[in-house]
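**Student:** Need a 3D model of the following:
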Amino acid sequence: MSEQRFENRVAIITGGGTGIGKATAALLLAEGARVVINGRREAVLRETARELDPDGRRVRWVAGSVADEQVARELASTAVTEFGGLDLVVNNAGVFKPTPFLDHRVEDFDRYSDIILKGTFLVSQAAIREMTKTGGGSIVNVGSMWAEQAIGATPSSAYSAAKAGVHALTRNLAIEFADKGIRVNAVAPAVVETPVYETFMSPEQVREVLPTFHGFHPLGRNGRPDDVAKAILYLAGLEADWVTGTVLAVDGGVTAGRQA
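**Tutor:** Alright, predicted model coming up:
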């Protein structure tokens, strides 16, 4: 049996019930980690935990919004009390719905800012307090290609602004906590086929619309949750122990340029 890269390491994954978060949890578990997953829907978390960890030994879950400071603190404390420490955080919780700028309401802006940016801030803060006690750790934030490029077909001003904040937060925390042995990086995906699209389109629309974005990516296809999860594990692991403050494009080549 090959050596497991994350043997006995403890991870928190926000937005861990579906999509990229669930795929990341599955890969980390396969590599020997213990995982605390978070999301707003308790039933989804319970089912994901049962699916990924049938014997219930290596997955715990905490339901609630990461924009709530108490939830953020509970995530960190659950990792420590249940599994004995905290080595890795994946800030993945998010929402997405393309909306023209003038159609946005204040409530929309607050929702994106709370879940994406404030949530990343609070969970990172709670985690770093624990990591500084034990000599370090790794944080990987899920940013977005939309924070780097505006796409006319998918107007996403509030979402993009929140994700750009995550990119800036990534770099700032990387510098501030480098001397504490804490690395902070981010991935910036393009179109990844996750359940988020089903929050604003019917299943039929998803099947019809998503394939039209394959050609948007120079590599010829949309991303899959595993594509991003594998990049997250790279940044989180020892292979990247001299990497911090980077935002890694995981986007099928979109931000590299245009073929035509």
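**Student:** drop to CA atoms for contacts and neighbour counts, all remaining ones
**Tutor:** Noted.
**Student:** State the distance from the closest residue to residue 87 other than its chain neighbours to residue 217.
**Tutor:** In space, and not counting its chain neighbours, residue 87 is closest to residue 137: 4.7 Å by C-alpha to C-alpha, 6 or more residues apart in numbering. According to C-alpha to C-alpha, to the nearest Å, residue 137 and residue 217 sit 33 Å apart.
**Student:** When these two are compared, which one has more neighbours?
**Tutor:** residue 137 (24 against 20; other C-alpha atoms under 10 Å).
**Student:** For the more buried one, which residues are in contact?
**Tutor:** Residues in contact with residue 137, defined by C-alpha atoms under 8 Å, 6 or more residues apart in numbering, are 86, 87, 88, 131, 181, 182, 183.
**Student:** Equivalent analysis for residue 75, please.
**Tutor:** 12, 36, 38, 62, 123 are the contacts of residue 75 under C-alpha under 8 Å, 6+ apart.
**Student:** tell me the SS of it?
**Tutor:** The three-state label for residue 75, taken from DSSP: H, G, I helix; E, B strand; the rest coil, comes out as helix.
**Student:** mind checking how far it is from residue 9?
**Tutor:** Computed as C-alpha to C-alpha, the residue 75 to residue 9 distance reads 15 Å.
**Student:** And residue 226, by the same measure?
**Tutor:** Distance of residue 226 to residue 9, given as C-alpha to C-alpha: 20 Å.
**Student:** ditto for residue 250
**Tutor:** 24 Å.
**Student:** Between the two, which is the more surrounded one?
**Tutor:** Counted by other C-alpha under 10 Å, residue 250 and residue 9 do not tie: residue 250 has more neighbours, with 24 against 20.
**Student:** Now show me the structure for the sequence below, then we'll compare the two:
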Amino acid sequence: MTRFDGKVVAITGGGSGIGKETARRFVAEGARVAINGRDKAKLDAAAQEIDPTGERLVVLAGDIGDPATGAALVDMAVTRFGTLDILVNNAGVFSPKPFLELTEQDYDWYLDTILKGKFFTAQAAAKAMKDKGGSIVQTGSLWAIQAIGATPSAAYSAANAGVHAMVRNLAIELAPHRIRVNAVAPAVVETPIYNSFMSEDEVKATLPGFNSFHPLGRNGQPGDVADAILFLASDQASWITGTILPVDGGVTAGRQ
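**Tutor:** You can find the predicted model right below:
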């Protein structure tokens, strides 16, 4: 028996990177999964790759910044698979820009996708879990813990700091319902998000320069974060709630 036999999972930002790898691992460990993202074609490709049978993974395209999308994702999981045990609130956006150049549109993009999206999707999930218990794992960020001069990210960092605060508040408020709430806070992880604001050649030239930023000497991979997410979602973490777990190659420990 694997850790997630019979469990039902919803994942936002599940079409690529950390979310896709997390979905893959949940399915491999026996779960049935509903994934969300904005790009239907990308979601369908991920679903075909992870579960060609279509029996264990379903997709819902939509902007998670709209609370109706999170509610629809939860409804899809419950309707298709009968319940919801785990929510992985992973959707996010990232595009460094100096503070003096940030626009209101930039600010709203970060806050809507990262904070509002996670807030209302967690609310929808908690309503589905409140009589039976469950686990919510958010993807936060190292940038909400430390400022990184090389990647100016004031609005992104503020949004993720809100996610971290939400984790602690929801952990207390939802504890009577036996719903655990935790987060991972990754440092630089090599995912397609960097291709959203750099060309492929720029990514290949830039990302290796961040290896030495991490005391362990390398950038993260999606699997590094997925391992931590699955741990926090599992019964192995049954006495852990309200925790922000840095998954950062040692960055928060200090500098070499």
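**Student:** Counterpart of residue 166 of structure 2 over in structure 1?
**Tutor:** Matched by TM-score structural alignment, residue 166 of structure 2 corresponds to residue 169 in structure 1.
**Student:** so what's its match closest to, chain neighbours aside?
**Tutor:** Among residues not flanking residue 169 of structure 1 along the chain, residue 121 sits closest, at 7.7 Å (C-alpha to C-alpha, 6+ apart).
**Student:** That neighbour should be in a helix, yeah?
**Tutor:** Yes - counting by three-state DSSP, residue 121 of structure 1 is found in a helix.
**Student:** Just give me the match in structure 2 for it.
**Tutor:** Residue 121 of structure 1 maps onto residue 119 in structure 2, by TM-score structural alignment.
**Student:** Pull the number of nearby residues for its match.
**Tutor:** Residue 119 of structure 2 has 22 neighbours, counted by other C-alpha under 10 Å.
**Student:** And residue 200 of structure 1, by the same measure?
**Tutor:** Residues contacting residue 200 of structure 1 under the criterion other C-alpha under 10 Å number 13.
**Student:** That one reaches residue 99, doesn't it?
**Tutor:** No - using C-alpha atoms under 8 Å, residue 200 of structure 1 is not in contact with residue 99, being 10.7 Å away.
**Student:** Which parts of structure 2 are strands?
**Tutor:** 8-11, 32-37, 57-61, 86-89, 134-139, 179-186, 244-247 (DSSP state E).
**Student:** Enumerate every residue touching residue 70 of structure 1.
**Tutor:** Residue 70 of structure 1 neighbours (C-alpha under 8 Å, 6+ apart): none.
**Student:** Residue in structure 2 paired with it?
**Tutor:** Checking TM-score structural alignment: residue 70 of structure 1 goes with residue 68.
**Student:** Also residue 212 of structure 1?
**Tutor:** Match for residue 212 of structure 1 (TM-score structural alignment): residue 209.
**Student:** State the distance from that match to residue 188 of structure 2.
**Tutor:** Residue 209 of structure 2 sits at a distance of 11 Å from residue 188 of structure 2 (criterion: C-alpha to C-alpha).
**Student:** From residue 216 of structure 2, how far off is the corresponding residue of structure 2 for residue 103 of structure 1?
**Tutor:** For residue 103 of structure 1, the equivalent position in structure 2 is taken to be residue 101, counting by TM-score structural alignment. Remark: distance between residue 101 of structure 2 and residue 216 of structure 2 (C-alpha to C-alpha) = 33 Å.
**Student:** How about residue 203 of structure 2?
**Tutor:** According to C-alpha to C-alpha, residue 203 of structure 2 and residue 216 of structure 2 sit 21 Å apart.
**Student:** re earlier: for residue 209 and residue 188 of structure 2, work out which one has more neighbours and name it.
**Tutor:** Remark: of residue 209 of structure 2 and residue 188, residue 188 carries more neighbours, 21 against 11, as counted by other C-alpha under 10 Å.
**Student:** how about the more buried one, what's its match in structure 1?
**Tutor:** Applying TM-score structural alignment, one finds that residue 188 of structure 2 aligns to residue 191 in structure 1.
**Student:** all helices of the stretch 1-150 of structure 2, in order?
**Tutor:** Using DSSP state H, counting those that start in this stretch, the helices of the stretch 1-150 of structure 2 run over 17-28, 40-50, 67-81, 104-110, 117-129.
**Student:** hang on, isn't residue 77 of structure 2 packed against residue 31?
**Tutor:** No - taking contacts as C-alpha under 8 Å, residue 77 of structure 2 lies outside contact range of residue 31: 11.6 Å.
**Student:** Contacts for stretch 48-57 of structure 2, please.
**Tutor:** Contacts of stretch 48-57 of structure 2 (C-alpha under 8 Å, 6+ apart): 23, 24, 27, 31, 32, 33, 34, 35, 47.
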